[in-house]
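> sequence and predicted structure are below.
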Amino acid sequence: MSEKIKLVKIIKYVFSSLWRIDKWRTILYLVVTNLRSLFSIPELYLNKLFIETLLAAIAAGSFTSYSQPLLLLVIVRFLVQLSESILSRIGYFLGYQLRLKYQASTDDFISDKLYQLEIPVIESAEFTTRFSRLRSNRYRGFNLANSVISIPSEIASIFSSLALIYILKPWMVLISLLFSLPKLFIRRKLAHNRFKNDEIIQQKYSTRNEVENLLNHQQEEVRTLGAFSFLKEKRRQIRDEINNLNLSSDKRMYLLGIFQEFLDQLFSRGFEIYLVINAILGRITFGDFQAASSALNRLTVSLGNVLNVIGDSMENQIYLSDLMWFIDHPVEPFFSHKNSVNLSPKNSLIKFNHVNFHYPGHQKFSLKNLNFEIKPAEKIALVGLNGAGKSTIVKLLCGFYKPTSGQVSFGSHNIFSYPPEVYRSHLAVLYQNFCYYSVSAKESIGLGNILKLEDFQAIQSVAKLTKIDSWIKSLPQQYQTPLATHYPNGVQPSGGQRQRIALARIMLKSAEVYILDEPTSQVDALAEEEIFSEVLDLLKDKTVIFISHRFCTVRRADRILLIEDGQITENESHEKLMAQNGTYARLFSLQAKSYQ
């Protein structure tokens, strides 16, 4: 697709967005912005009349006969300039309101579109890079619209200025245009160079931010490791690389800018000298000289503005190509939205049938010919070494990834036969890297079930279950206390407290299947024992799948699935696995020995 077509497509999208957001304010902004251009010729002509009338009064040696026309000209000039100023203020206010609405609409659109894309797409390297750049430049669309809207006003100002200049010397119009062409080339070149640099800089910013996070928010580990000097030097190196890239781009920009300014000044001063000579020789009046000088200044400014608009449009078009890429990105849902089947909560049989899986971009299989069933209300533990495939099983069960081959079914159908919101309403998942919400304690738990967000009794009940209620009650505002220190009276929960809150959150959800990935890894052994006893008792009629490296916890399961290199090598109860004296029994004994 050619760049012109891309630019037209982007402009069309931006204006259709503004039209959808606020049609009448967009129209009013367009009208007000361009009404100002109507004042250009009257203002220049009034200034010319004022100078000529004033000079005539001076030549006559009496202001009496000229006082009335001079006063009238002053009043009219005042009204014209005041009207232009008022329109300018109104335009700024309307533009500010539209900008805020456009930004909100853009953020909503990006979130909605991102929610429609599947996890493998979002986690791909190419998508991550382009989406990060998109997020940084997502508001450029309004800048582009603002530039396009101002074009008629600037063009009208240019033509009004050129008209006055043409009256004096037609050939000066051609010279004015020729001197303006290098500006367009300069802006075009700078935009492309800046975009290329940004692609490289964006990656370096990501690395720098990671180092900054370690230096600013991981003080305990940094000090313990003695890594402060190393990380500080690492940050300096990355910062220098970023600065050098920016400096290289800025140097070209400033040098080309100096050349552009030289051309502007050469033309302006040359034209002024020409006008002065003609005024002295009596070929033009001083009023013509003043009008032509003003027209020249206005022409220079307006030409500069138009070229800036064109340059900005080209620059914005380059950056907004990421937005158009995102808009056009195909949505290929895993789940069926048409001809979907009904899901009965009573039939919650889970089945992995000859499931093989490898992550996109990887050749090695994470899961190999996986075959197992989980009956309704059964308690299953997944155990194995790190990287064995336990969390991958959870991702496939949640429908975040599709098996490379084979099928995952829930009830009597493939999980992708159901609408995603219906299927996932039957799942409650505590992820190993669970989310931490900087909201009140009540909301942080209540997010587990939006329908119960205002049900304080239900929220407190699960908080008591996960042994976090007493801590919340000790806070300054109890359940209304913000769980972030950047809020007034906010607090920062410990790792164990966060995990209990997260566990309470999923316990609030009315699901058929509960998946707990390392649910008590950050709590002490005594608390773990109490929490698991109460959780399993409360969920006795539900299916529970939990992953844990603590074998004292997994022994409670009805069955234990040992995962080794993406395969199930053992699948029995704790007692039977111990009797078999296989890998599970060996791992259990090794861990038990460490507690002796």
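Right, received. Where do you want to start? Numbering: from 1, shown residues only.
> contacts and neighbour counts: CA atoms only from here.
Noted.
> now D112: which helix or strand?
If you go by DSSP states H and E, D112 is part of helix 67-116.
> mind listing what V121 touches?
Shown in contact with V121 (Cα atoms under 8 Å, 6 or more residues apart in numbering): F127.
> any idea which residue sits dead centre in this protein?
Closest to where the C-alpha atoms of the chain average out (Cα atoms, centre = their mean) is R135, at 3.4 Å.
> I'd like the next helix or strand past whichever strand or helix holds that one.
Using DSSP H and E, R135 sits within helix 125-136. For helix 125-136, the following helix or strand on the C-terminal side (DSSP H and E) is helix 140-168.
> count the residues that sit near H217.
Taking other Cα atoms under 10 Å as the neighbour definition, H217 ends up with a count of 11.
> quick check: longest helix of this structure.
Taking DSSP state H as the criterion, the chain has its longest helix at helix 228-280.
> how far off helix 140-168 does it point, in degrees?
20 degrees (axes from the mean of the first three to the mean of the last three Cα atoms, to 10 degrees).
> other SSEs contacting helix 228-280?
Applying 3 or more Cα pairs under 8 Å, 6 or more residues apart in numbering; DSSP states H and E, one finds that helix 228-280 contacts helix 171-217, helix 286-328.
> ok so, going back, pull out the buried positions in the helix or strand following the helix holding D112.
With elements assigned by DSSP H and E, the helix or strand that comes after helix 67-116 is helix 119-122. Using 16 or more other Cα atoms under 10 Å as the test for burial, helix 119-122 gives V121.
> below is structure B, check it against A:
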Amino acid sequence: MNRRLGRAIARISYLPKTLDLVWTASKGWTIAWAILLVIQGLMPVAMVYLTRSVVDGLVAVMGAGATWQSAQPIIIPAAAMVCVLLLGGSLQTVMEWVRTAQSEFVHDHITTLIHQKSVAVDYAFYESSEYYDRLNRARSDASGQSLSLLENLGNGMQNSITLLAMAAILLPYGAWLAVVLLISALPSLYIILNLNRYYHRWWQGTTTERRRQEYYDALLTNSNTAAELRLFNLGSQFQSTYLKSRHRLRTEYLQILKVQSLGRFSATILGLFVFMAPLSWVVWRILQGKMTLGELALFFQAFQQSRGVMVSLLGNLGQIYKSSLFISNLFEFLELKPQIINPTQPLAIPKQLKQGISFQQVSFGYPGSDRPVLENFNLTIPAGKIVAIVGDNGAGKSTLIKLLCRFYDPESGCIQLDGIDIRDLSVIEYQRLITVLFQFPVSYYVTAAENIALGDWSATPSLDEIELAAKNAGIHEKIASLPQSYNAILGKLFPEGTELSGGQWQRLALARAFLRRAEIIILDEPTSAMDPWAEFDWLERFRTMANGRTAVVITHRFTLAMRADIIHVMRAGKIVESGSHDELLAQGGFYAQSWKEQMEVTSNVPV
């Protein structure tokens, strides 16, 4: 019980943060919203007072006869009631406008916060299923829950104002009425709190299943899978899996709604029975001649509205609690801390590599794995040289790239840049020294010019610089042939887009690398989508780009490796052979054997 209370208090503690978040996103709209709440909170009280005046006036008219003179006391309060009703309708329209504007600003602000955190967290988070669960929970209607919390808080304030004013009206009839009001509303509060906690526990527990459902939805609608779905007739299989997941979630959700509806209905019936006690007392007072019909109307409206407001207020508290359960997911996500951070006093970045890069006794294993990928690993990459690393799948080559890019830090040992541990350097400044050509470069569906400019976006390159990079990469002629040249949209996601081949996308990635002019070049199977003739041309261009710079090439293709200054053969996390192409052939080891086998398959490759 104490633990449950502690968790509830911890989640409610996010309320100030949520208010600050909404205030930061929409100050002016929030002020307007608060003013409207106060006005709307006082309007029911005004209607109750005016109702008593109108009813008592009608009784007097009925007793004295309907004349203009006798009807005058009714006209003013009746006209005032009409004005209050008109004002209420107008304010409701204004409130919807204010709430919509506030919603837009809060949604954009929260989305920005999630995007910023998604970029700031370590790369390791994206290789964790738990992270995707957290991201999904944070993104699931985070802005809607924030506004729901604020709206219920505002409604609670409005209801509190109304309730206090109504209490002042009822107080002359007996303080015991407040106790009856509270008792009639307590069942609703108890049911709402428990059902909200039950629903949140279910929603939290089905995060992975909901993500799996989204995954199958993406498989059925994404262009990347469209070809295989048709060729292997996988559509019905994925549809069936998706529907099974939906059936389970839908059934459980509807069951929760059923329990919620029955609980609320039971609470309403119980509250009505409690309400009968004060109503019977009022009728008895009227029969005794101790209350007027106007007082009956006032009491009935005041008590009925007070009870409704009390139930609504307690409901607001329940919804605030519910929203806080969901908001806690957002703030827990925003509180994630990266482990790859800048040192307290970063050392100066070498302007140009003189010694090179060295792995010294590096050991590393991925989180959650009990098997290290690298153990006491040593490797030297001399400055200004092209170093190729070849080996079979699972040898640890991709892990080297992640460590070198500082997506991860070694568990022991260190990676040095000209004798400086890279952990002593600014992360951003260090990564600006590096450009990477991945095996499957990202296809950015923007213009061709923007695609290349992304290689060094912060430098705001000119069109001449972009065209020069494209020419060096061998993609300029393709871009120039497009109807809008460098302003052409690439990819088929948007209207009038032009799709490129895999090899052309890789040349575009090479153009980004040319533009960046980084000191360290890392290539991960950069020619995997190219035919042998295109690869030969690409390699010549790469050597031009790499001239005077330090390059690391991860490849299975020996036609690429043979052009490196130094080749390292990697197996099971170890360097087993090193040397130039000719030296490794002379050794007659694993490299020589693999070269022979590959050349037998690709004997038509120009060398």
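Sure, I can see it. Bear in mind the structure is a predicted one, so any value in this text is a computation, not a measurement.
> thinking again about what came up before, turn the helices and strands packed on helix 228-280 of structure 1 into TSV, including distance to D240 of structure 1.
What follows is those, written out as TSV (distance: least, Cα to Cα, whole Å):
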stretch	distance to D240 of structure 1
helix 171-217	10
helix 286-328	24
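> give me whichever of those is most buried.
Here the criterion is mean neighbour count by mean count of other Cα atoms under 10 Å, and of these the winner is helix 286-328, at a mean of 20.
> gap between that helix and the chain center?
28 Å (Cα atoms, centre = their mean, to the nearest Å).
> mean per-residue distance, it to structure 2?
Its matched residues in structure 2 lie on average 2.3 Å from helix 286-328 of structure 1 after superposition (mean Cα distance after the TM-score superposition for structure 1).
> then stretch 10-17 of structure 1?
The superposed stretch 10-17 of structure 1 is, by mean Cα distance after the TM-score superposition for structure 1, a mean 1.7 Å from where its aligned residues fall in structure 2.
> what range in structure 2 matches that stretch?
Mapping stretch 10-17 of structure 1 onto structure 2 (TM-score structural alignment) gives residues 14-21.
> again with stretch 98-110 of structure 1
The counterpart of stretch 98-110 of structure 1 in structure 2, using TM-score structural alignment, spans residues 102-114.
> what comes up buried for the match of stretch 10-17 of structure 1?
Counting neighbours by 16+ other Cα under 10 Å, stretch 14-21 of structure 2 gives 14-15, 18-19, 21 as buried.
> mind listing which of the residues you listed are in strands?
The strands, defined by DSSP state E, take in nothing from the buried residues of stretch 14-21 of structure 2.
> could those residues go into TSV alongside distance to F494 of structure 2?
Shown next, in TSV, are the buried residues of stretch 14-21 of structure 2 (distance: Cα to Cα, whole Å):
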residue	distance to F494 of structure 2
Y14	40
L15	41
T18	37
L19	38
L21	34
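> G573 of structure 2 -> structure 1?
In structure 1, G573 of structure 2 lands on G566 (TM-score structural alignment).
> you'd agree that match is up against G389?
Yes. Using Cα atoms under 8 Å, G566 of structure 1 is in contact with G389, at 5.1 Å.
> need the overlap of contacts for those two.
Common neighbours of G566 of structure 1 and G389, using Cα under 8 Å, 6+ apart, are 366-367.
> how many residues are close by L516 of structure 1?
A count of nearby residues for L516 of structure 1, using other Cα under 10 Å, gives 21.
> now swap in the one 4 residues further on and tell me
With neighbours defined by other Cα under 10 Å, the count for T520 of structure 1 comes to 22.
> how about the nearest residue to it, chain neighbours excluded?
Spatial nearest neighbour of T520 of structure 1, chain neighbours left out: E528 (5.9 Å); criterion: Cα to Cα, 6 or more residues apart in numbering.
> and E373 of structure 1, by the same measure?
Nearest one to E373 of structure 1, counting by Cα to Cα, 6+ apart, is K351 at 4.4 Å.
> where does the residue mapped onto the one you found from structure 2 sit: helix, strand or coil?
Using TM-score structural alignment, the partner of K351 of structure 1 in structure 2 is S358. Following DSSP: H, G, I helix; E, B strand; the rest coil, we place S358 of structure 2 in the strand state.
> contacts only, for S358 of structure 2.
378-381, 415-417.
> separate out the buried members of those residues.
Buried residues within the contacts of S358 of structure 2, counting neighbours by 16+ other Cα under 10 Å: 378, 381, 415-417.
> hang on, the earlier thing: ok, average deviation of the match of stretch 98-110 of structure 1 from structure 1?
On superposition with structure 1, the mean distance recorded for stretch 102-114 of structure 2 (mean Cα distance after the TM-score superposition for structure 1) is 2.6 Å.
> could you do stretch 70-89 of structure 2 as well?
Averaged out, stretch 70-89 of structure 2 is 3.0 Å away (mean Cα distance after the TM-score superposition for structure 1).
> and that stretch, what's buried?
Buried positions in stretch 70-89 of structure 2, judged by neighbour count with 16+ other Cα under 10 Å: 70-71, 73-74, 77-78, 81, 84, 88.
> max pairwise distance over the residues you listed: which two?
Largest separation among the buried residues of stretch 70-89 of structure 2 by Cα to Cα: S70 and G88, giving 29.3 Å.
> so how many other residues sit close to the equivalent of P419 of structure 1 over in structure 2?
Correspondence of P419 of structure 1 to structure 2, assessed by TM-score structural alignment: S426. S426 of structure 2 sits with 19 neighbouring residues when counted by other Cα under 10 Å.
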